[in-house]
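> coords please:
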Amino acid sequence: MKILAVETRDKDQVIDITDTIEQHLRNVQQENGLCTIFVPHTTCAVAAMDLDPGTDLDFLDALRRLLPPIRYRHPHDPAHAPDHILATLIGPSLVVPYARSRLLLGTWQRVVLVELDGPRRRTLHLTCSS
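Model prediction:
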């Protein structure tokens, strides 16, 4: 397992981590297999998405509009509850096959970290298996 750190700079942010993951794959013994990316945080997530200019901001805007204006009961900080809910909807992990040390993503797909409560230092756990 490899642990990587990612620094976020905004409250809501999409960060392309594809190249970082592929750099790690070049040092893995198995040239082919599955790469699992996991974030051990409750207010960020990982996903595969299109990153054409502006789609990151469209995604973040759409996410924030998904949740209804309800009274949240999160005891720590009710205003923080939507961050937890959105991170749960996206998910803390992603599994991507790889071959010849490259992720087998679609033409427009990139692997991203979705920050929902930044800025923060986030941890990624990468596990590669055949």
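
> Every contact and neighbour count from this point should use C-alpha atoms.
Noted.

> mind checking how far Asp61 is from His80?
Applying CA to CA, to the nearest Å, the value for Asp61 to His80 is 17 Å.

> Second chain to compare with the first, below:
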Amino acid sequence: MLKRISVKTSKRDEMIDITREIKVAIHEAKIEQGVVMVYSAHTTAGITINENADPDVKHDMLMRLDEVYPWEHPKYRHAEGNSASHLKTSTVGASQIIIIEEGDLVLGTWQGIYFCEFDGPRNRTVYIKTMEG
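Take a look at the predicted model:
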């Protein structure tokens, strides 16, 4: 089953926890065992799994990505001026695959699934594909 969810971002760079929405999709699909793929079809936004207990982790990740890929750089050539967001997305990745067991995500105690915005604010789409198996 394929489900699309909308994510409205409010900042240029932010990480939004979408774990709950993915759990809803699994429940709606009535999957007990299998996998779920979470996919962002955007070149300037990605999907990652990381700690969801301490908000400072999101802050630190975004801060360090900004240090590695500054918004402005004299050698960037991309005409739209958002080369940093493309680099961040390629580093984080566009998708994650998570195991489903007993109708729930197999995640560590502190793990959550995040939509990573790197060129906002925007209205985005995330695809959630559940597969039995």
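
> Give me the more crowded residue out of Asp61 and His80 of structure 1.
Using other CA atoms under 10 Å as the criterion, Asp61 of structure 1 and His80 rank with His80 on top: 16 against 12.

> so who does the counterpart of Tyr98 of structure 1 in structure 2 touch?
Mapped onto structure 2 by TM-score structural alignment, Tyr98 of structure 1 lines up with Ile100. The contact partners of Ile100 of structure 2, by CA atoms under 8 Å, 6 or more residues apart in numbering, come to Ile31, Glu32, Gln33, Gly34, Val35, Val36, Val106.

> Just the ones of those residues in strands?
Counting by DSSP state E, these place Gln33, Gly34, Val35, Val36 in strands.

> From Tyr72 of structure 1, how far out is the most centrally placed residue in structure 1?
Central residue of structure 1 (CA atoms, centre = their mean): Val46, 2.0 Å from the mean position. Applying CA to CA, the value for Val46 of structure 1 to Tyr72 of structure 1 is 24 Å.

> Just send the ones in strands among the contacts of Ile100 of structure 2 back as CSV, with neighbour count and distance to Ser10 of structure 2 too.
Listed next are these as CSV, based on neighbours: other CA atoms under 10 Å; distance: CA to CA, whole Å:
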residue, neighbour count, distance to Ser10 of structure 2
Gln33, 18, 35
Gly34, 18, 33
Val35, 21, 30
Val36, 24, 27
